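Colleague: Structure for the following, please:
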Amino acid sequence: MLRIGQVAELSGLSARTIDYYTKKGLLAFKRSNANYRLYPQNVLQSLERIKWLQEQRMSLDEIAETMQVPSDEEVEPFVFEVQEEIHVLQQKLTTLEDAMKNTSQKEKELIYKDITEKLKVVMQRFI
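Modeller: This next block holds a predicted model:
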């Protein structure tokens, strides 16, 4: 179990932010005999999940709902890996878009069509 200061130090967040997340119901804790809030070791994973969900433009209320759904501990690590891959691909797409600024509209359409078709094939595996 970790005290709020330890969670802040390990996560790089302020104690105030952790306190806010706790009050919003995003983080579970227990009270010690001395009335300190004690967070489980997996609180750092929860904070990473919150950070990622915020990056997906979810509100804290939406995140609170999402956090209530139990995650499959075997699946979640793969989800984070896929999310990282998506992030890398988004960066590559931005680079490609910058490189295509001087490309003709017809060529752009062909490239986007090819990318879209490949993406559809990949996404079908997840549906």
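Colleague: C-alpha from now on. contacts and neighbour counts both.
Modeller: OK.
Colleague: Could you say which helix or strand holds the residue sitting nearest the centre point of the chain?
Modeller: Geometric centre of the chain, nearest residue: Trp52, 1.8 Å, by CA atoms, centre = their mean. Element membership of Trp52 [criterion: DSSP states H and E] is helix 43-55.
Colleague: now the other sequence, so there's something to compare against:
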Amino acid sequence: MYRIGELASLANVSKRTIDYYTSLGLLEANRSKSNYRIYSEDSLDTLKFIEKYKKLHLPLEEIKRKLEIKKSREIKETEVEKQIYALAQQMKQLQDELSDLLPLIEKLDDKPKEALAKKLTNESSALLQSLLVITS
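Modeller: From the prediction side, this is the model:
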């Protein structure tokens, strides 16, 4: 169990961010006998989940829906369809961005291309290759 300051420090976010997420229903706090807000280990996992999807520029409303699905014991077919549709939209956006970048990448010399390739993880490299196949 963590007090708000401890949780903020561990998750590398501000206490104000935790307050905001709590007010939106993304996080749940319990109260201690001395009226401190106490957060569970699950809250830390939830914060990491939220921050991961914020880095992907997903709106908090979408992140909240993903959290609800993650915590749900039963899978609803309509929710799975929504998630697949959202993922397809994100892939389309990536595909469009990649199409815009390809001509620029092709103009680079070998060294800058190699430097870019080194910055990619194995997973992102595989995804990039897949997107290249799709776009060509």
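Colleague: what's the TM between chain one and chain two?
Modeller: After superposition, the two chains reach a TM-score of 0.56 (TM-score structural alignment, normalised by the length of the first structure), with 89 aligned residues with a CA RMSD of 3.2 Å.
Colleague: picking up where we left off before, quick check: next helix or strand after the helix holding Trp52 of the first structure?
Modeller: Defined by DSSP H and E, the subsequent element after helix 43-55 of the first structure is helix 60-68.
Colleague: angle of that following helix against helix 43-55?
Modeller: Orientation note: helix 60-68 of the first structure sits at an angle of 140 degrees relative to helix 43-55 (axes from the mean of the first three to the mean of the last three CA atoms, to 10 degrees).
Colleague: any idea how far Leu10 of the first structure lies from Asp61 of the first structure?
Modeller: For Leu10 of the first structure, the distance to Asp61 of the first structure (CA to CA, to the nearest Å) stands at 25 Å.
Colleague: so where do the helices sit in the second structure?
Modeller: Along the second structure, the segments classed as helices by DSSP state H run 4-11, 15-24, 41-55, 60-71, 77-107, 110-119, 122-135.
Colleague: Adding distance to Ser32 of the second structure, write these out as TSV.
Modeller: Listed next are the helices of the second structure as TSV, based on distance: least, CA to CA, whole Å:
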stretch	distance to Ser32 of the second structure
helix 4-11	12
helix 15-24	16
helix 41-55	15
helix 60-71	24
helix 77-107	36
helix 110-119	45
helix 122-135	43
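Colleague: who wins for proximity to Arg31 of the second structure among the ones you listed?
Modeller: helix 4-11 (11.0 Å; CA to CA).
Colleague: mean deviation (superposed) between that closest one and the first structure, please.
Modeller: Taking mean CA distance after the TM-score superposition for the first structure, the mean distance separating helix 4-11 of the second structure from the aligned residues in the first structure is 0.8 Å.
Colleague: re the thing from before, check which residues of the helix holding Trp52 of the first structure are buried.
Modeller: If you call a residue buried by 16 or more other CA atoms under 10 Å, then helix 43-55 of the first structure has these buried ones: Val43, Leu44, Leu47, Arg49, Ile50, Trp52, Leu53.
Colleague: Between the helices of the second structure, which one is closest to Asn35 of the second structure.
Modeller: Comparison of the helices of the second structure against Asn35 of the second structure by CA to CA identifies helix 4-11 as nearest, at 11.9 Å.
Colleague: relative orientation of that closest one and helix 41-55 in degrees?
Modeller: Using the same axes, to 10 degrees: helix 4-11 of the second structure against helix 41-55 is 50 degrees.
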